[in-house]
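**Q** Predicted coordinates and the sequence they were generated for:
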Amino acid sequence: MHTGERLGRLVAAGRVVASALPVDTNPVPSWTHLTKVDPEDDKRLPLLYPRYLRWTDAVAVGGSTAVTPTNTEATFALLSAVDRPVFHEPSDPTHVTDRTMDAAAFIAIPQVLNGSTDAIVGDLGAGIERVRERLAPAMVEERVPWWTPGVVRDALADAATTWLLATAAFEAYVVQNPDSAAAREAGVTAEDVLGPAEAARRAMVADRYLRAPVVYIEYSGTFGGMDAERVVEAVDGAVSRSRVWYGGGLASRDDARAMLEAGADAVVVGDAFHEIASEERAIFDRARDALPDDASRATVADWLSDAAAGDTAAAAYLSTVPGVADPTATAGRLLVDTVTVWLRLRAVAAGTASDAALDRAVSAAGVRGAGPAEADEAARRWSRAALGAVGGSATEPLATQLSPAGDR
């Protein structure tokens, strides 16, 4: 037996032993709630997005439509103001750049288990090619002296390719909404939607053969209801190491609880988070002539009791987070803070307040950190983005747009 073969068998045996031990060897943390932020230019963030994202466990950056390297980099720049892990879930290899790699906690590479061959193998091959041909050589170029021989550079680039792929987390996707953009990208049709038994079988392959850290049951913007519960329950019973995530149409506590009780380790919320910004647009338009720049929190709260009465998008998002005891009350306080800060920033943009007023507005927003230079820079980045939005047009809402123009 050759030495390489012996080594390969030892590594395989080590993996088997490790999987049998009563320890969690999954590199993806055991999260319960994740928020997905879409870099698409038409997607906006709530004004106080760092405050909302304090309630989630982690943030995923990715989308299926109108995503580019530029707006992906801008998204990561804005999310540097958030004190939660932020990872990258690219839908195309070109979305991964040197800047996103530096900013992301890790890269999550989707593998669609019920899509076309291109979605499973072709896209992955394109991603590996991009790592090997561009990203790994760029890493070597940046870190080794110019006089390093070419043969050494090639060897280092090959090692960097292996390292980058080893540190990526492969997500085994089961796409269950054939009418979604994700399904179109992956070649999933109505005939490819899986029942519980078939989903469980493919999850076993992902868990035990592909060793995917995550099996993601994705309904892409629609809530799967009882059908999704049965699929999640079957998948949960089939895996031993992989995390089971559910995403799609979550907009209430009951929705999130149903999926967690069915066996999902975590729920992923995207649209409900972005809808807060749409709600803010309407609130800001109504506040524009109704409230002065220096209105107190009490005055704002009284006004909001009529202007934003009833169920709100902010409460719907927070209701999906298990750790928020009273989503309605928490959302109410955040909306009061949001309008109060917006009024202060409006005054700064109009030139009727000093820079000290901007500092007070940033502090009120709860974005500024207590000391570290990185936290202060994140606060400044947030305030520039906010002022860019409010100063652009008298009719624009102060909801940060994920684009280079929004990050100034």
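**A** Looks like it came in fine. Numbering: from 1, shown residues only.

**Q** C-alpha from now on. contacts and neighbour counts both.
**A** Fine.

**Q** buried stuff in the helix or strand encompassing V390?
**A** Following DSSP states H and E, one finds V390 within helix 373-392. Residues of helix 373-392 classed as buried by neighbour count (16 or more other Cα atoms under 10 Å): 375-376, 378-391.

**Q** Widest-spaced pair of those residues?
**A** A375 and G391 (24.1 Å; Cα to Cα).

**Q** what sits against P178?
**A** 184, 188-190, 193 (Cα atoms under 8 Å, 6 or more residues apart in numbering).

**Q** ok so it is a helix residue?
**A** No: going by DSSP: H, G, I helix; E, B strand; the rest coil, the assignment for P178 is coil, not a helix.

**Q** which residues does M101 contact?
**A** Counted by Cα under 8 Å, 6+ apart, M101 has contacts I107.

**Q** Kindly provide the distance from it to P137.
**A** Distance, M101 to P137, by Cα to Cα, to the nearest Å: 14 Å.

**Q** A361 reaches R344, doesn't it?
**A** Yes: A361 lies in contact with R344 (Cα atoms under 8 Å); the separation is 5.9 Å.

**Q** Secondary structure class of F87, three-state.
**A** Going by three-state DSSP: F87 is strand.

**Q** no no, A251
**A** coil.

**Q** Find the helix or strand that the closest residue to it other than its chain neighbours is a member of.
**A** In space, and not counting its chain neighbours, A251 is closest to A316: 5.4 Å by Cα to Cα, 6 or more residues apart in numbering. Assigned by DSSP H and E, A316 belongs to helix 313-319.

**Q** Run the chain-centre distance for that helix.
**A** 17 Å (Cα atoms, centre = their mean, to the nearest Å).

**Q** Also stretch 99-119?
**A** Distance, centroid of stretch 99-119 to centroid of chain: 12 Å (Cα atoms, centre = their mean).

**Q** longest strand anywhere in this protein?
**A** Among all segments of the chain classified by DSSP state E, the strand with the greatest residue count is strand 169-175.

**Q** what's downstream of it, the next helix or strand?
**A** Taking DSSP H and E, what comes next after strand 169-175 is helix 181-186.

**Q** hmm, back to that, for the residue nearest to A251, the count of nearby residues, please.
**A** 21 (other Cα atoms under 10 Å).

**Q** try it against this one:
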Amino acid sequence: MKEIHEWRHLFKLDPNKENDDTLLEAVCMSGTDAIMVGGTDGVTLDLTLDLLSRLRRYAVPCVLEVSNLESITPGFDGYFIPSVLNSKKREWIVGLHHEAIGAYGDYIPWDDLVAEGYCILNPECKAALRTEAVIPKTIEEVVSYAQLADQLFRLPVVYLEYSGTYGDPELVKRVTEKVEHATVFYGGGIETAAQAREMAARSHVIVVGNALYTNVKLALSTVKAAREVAKPV
């Protein structure tokens, strides 16, 4: 698996959605850097195992973004652990993480874990409602969360999550300019090649998810588009 700082594009598959074999073949053969498996609700161990077993027919790297302890299973190339920095609830920042380490610390493949400093920016999305996220009112507030993750906590990923809506390109650009060490992921509302180019020019990695379930042809076009623009330094 490539180092994450070399990535430009991810597809995100939700185990709780319809993932037929035609879709999986198209996604896995698209040239994307990796497949991220994860979702906000309804993600069970059985659904995760089923999706993983079918993805393993292909050579593309597969990572699990952990949203609950019940769906964690061996077999992924990496495990992305989100910490929702703008949540009001301790459990989404460090609480569930502490619980998991207490229960399974001796068995955790630490070298395969990637910590994500999440900032949720769409107040209407499921993730915001579930985590009781406090949506920043200004770009400066978002930059502060990003620098908290990057400079203070030294997390490898800063994740700007708009989930279901297309975000503010200027905000994404400002955050990426301020981050010195972490890789900036952008996710939310990318449905076309033009949107992919716009956000790929302002972040290090774009994540495309919902579009796969609405217009797979347009979603697939985002892979090439993300590589047509220079990666921000």
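**A** Sure, I can see it. Note that the structure is predicted; figures quoted are calculated from it, not measured.

**Q** so the residue nearest to A251 of the first structure touches A272, yeah?
**A** Yes: look at A316 of the first structure against A272 with Cα under 8 Å: they come within range, at 6.9 Å.

**Q** residues bridging contact with these two, i.e. touching both?
**A** Joint contacts of A316 of the first structure and A272 (Cα under 8 Å, 6+ apart) are A251.

**Q** what's the burial count for E141 of the second structure?
**A** Using other Cα under 10 Å: E141 of the second structure sits among 12 other residues.

**Q** cool, and the one 5 residues further on?
**A** Using other Cα under 10 Å, the number of residues around A146 of the second structure comes to 28.

**Q** any idea how far the equivalent of it over in the first structure lies from V82 of the first structure?
**A** Correspondence of A146 of the second structure to the first structure, assessed by TM-score structural alignment: A203. Separation of A203 of the first structure from V82 of the first structure (Cα to Cα): 33 Å.

**Q** swap in A159 of the first structure?
**A** Counting by Cα to Cα, the gap from A159 of the first structure to V82 of the first structure is 32 Å.

**Q** R241 of the first structure pairs with which position in the second structure?
**A** Per TM-score structural alignment, R241 of the first structure is aligned with H181.

**Q** So that match: helix, strand or coil?
**A** coil.

**Q** ok, for it, nearest residue in space, not its chain neighbours?
**A** Nearest non-adjacent residue to H181 of the second structure (Cα to Cα, 6+ apart): D150, at 6.1 Å.

**Q** again with R202 of the second structure
**A** Nearest one to R202 of the second structure, counting by Cα to Cα, 6+ apart, is K173 at 4.6 Å.

**Q** That neighbour belongs to a strand, doesn't it?
**A** No: counting by three-state DSSP, one finds K173 of the second structure to be helix, located in no strand.

**Q** what about it, how many residues close to it?
**A** For K173 of the second structure, using other Cα under 10 Å, the count is 18.

**Q** re the thing from before, got the contact list for the longest strand of the first structure?
**A** So strand 169-175 of the first structure is contacted by 27-28, 106-115, 182-183, 188, 193-194, 199, 203, 206, 212-220 (Cα under 8 Å, 6+ apart).

**Q** Can you verify my assumption that the match of R241 of the first structure contacts F153?
**A** No: using Cα under 8 Å, H181 of the second structure is not in contact with F153; the gap is 10.8 Å.

**Q** Just want to know which of the two has more residues nearby.
**A** A count of neighbours by other Cα under 10 Å puts H181 above the other of H181 of the second structure and F153, at 16 against 11.

**Q** In contact with that one, which residues are there?
**A** H181 of the second structure sits in contact with 150-151, 154, 156, where contact means Cα under 8 Å, 6+ apart.

**Q** now do V193 of the first structure
**A** So V193 of the first structure contacts 114, 175-178 (Cα under 8 Å, 6+ apart).

**Q** how about a cut-off of 6 Å?
**A** Q176 (Cα atoms under 6 Å, 6 or more residues apart in numbering).

**Q** what lines up against it once you look at the second structure?
**A** Match for V193 of the first structure (TM-score structural alignment): P136.

**Q** Over to its match. Which of the three states is it?
**A** With three-state DSSP as the criterion, P136 of the second structure reads coil.

**Q** I109 of the first structure too?
**A** strand.

**Q** Mind telling me the two of the contacts of H181 of the second structure farthest from one another?
**A** Counting by Cα to Cα, the most remote pair of these is Q151 and P156, 10.3 Å apart.

**Q** Now the common contact residues for these two.
**A** With Cα under 6 Å, 6+ apart, Q151 of the second structure and P156 have no common neighbours.

**Q** give me every residue that touches the residue minimising distance to the centre of the first structure.
**A** The centroid of the first structure falls nearest to A60 when counting by Cα atoms, centre = their mean (1.8 Å). Residues near A60 of the first structure by Cα under 6 Å, 6+ apart: 36, 86-88.

**Q** could you redo the last one with a cut-off of 10 Å?
**A** For A60 of the first structure, the contacting residues are 34-38, 85-90, 104-108, 268-270, by Cα atoms under 10 Å, 6 or more residues apart in numbering.

**Q** What does it correspond to in the second structure?
**A** Per TM-score structural alignment, A60 of the first structure is aligned with M36.

**Q** again with A315 of the first structure
**A** A315 of the first structure maps onto K217 in the second structure, by TM-score structural alignment.

**Q** now the strands for the second structure?
**A** 9-13, 34-37, 62-65, 78-84, 113-120, 157-161, 183-187, 205-208.

**Q** Which stretch among those strands approaches Q195 of the second structure most closely?
**A** It's strand 205-208; of these, that one is closest to Q195 of the second structure (Cα to Cα) at 10.1 Å.

**Q** how big is the offset of the closest one relative to the first structure?
**A** Following the fit onto the first structure, the mean deviation recorded for strand 205-208 of the second structure is 0.7 Å by mean Cα distance after the TM-score superposition for the first structure.

**Q** That strand corresponds to what range in the first structure?
**A** Against the first structure, strand 205-208 of the second structure falls on residues 266-269 (TM-score structural alignment).

**Q** ok, back up a step: more neighbours, A159 and V82 of the first structure?
**A** Neighbour count, other Cα under 10 Å: between A159 of the first structure and V82, V82 has more, with 22 against 14.

**Q** Make sure that one is actually in contact with D57.
**A** No: in this structure, V82 of the first structure is not within contact of D57 by Cα atoms under 10 Å, at 11.2 Å.

**Q** The match of A315 of the first structure and S30 of the second structure, how far apart?
**A** 11 Å.

**Q** Of the two, give the one with the bigger neighbour count.
**A** Comparing K217 of the second structure with S30 by other Cα under 10 Å, the one with more neighbours is S30, at 17 against 13.
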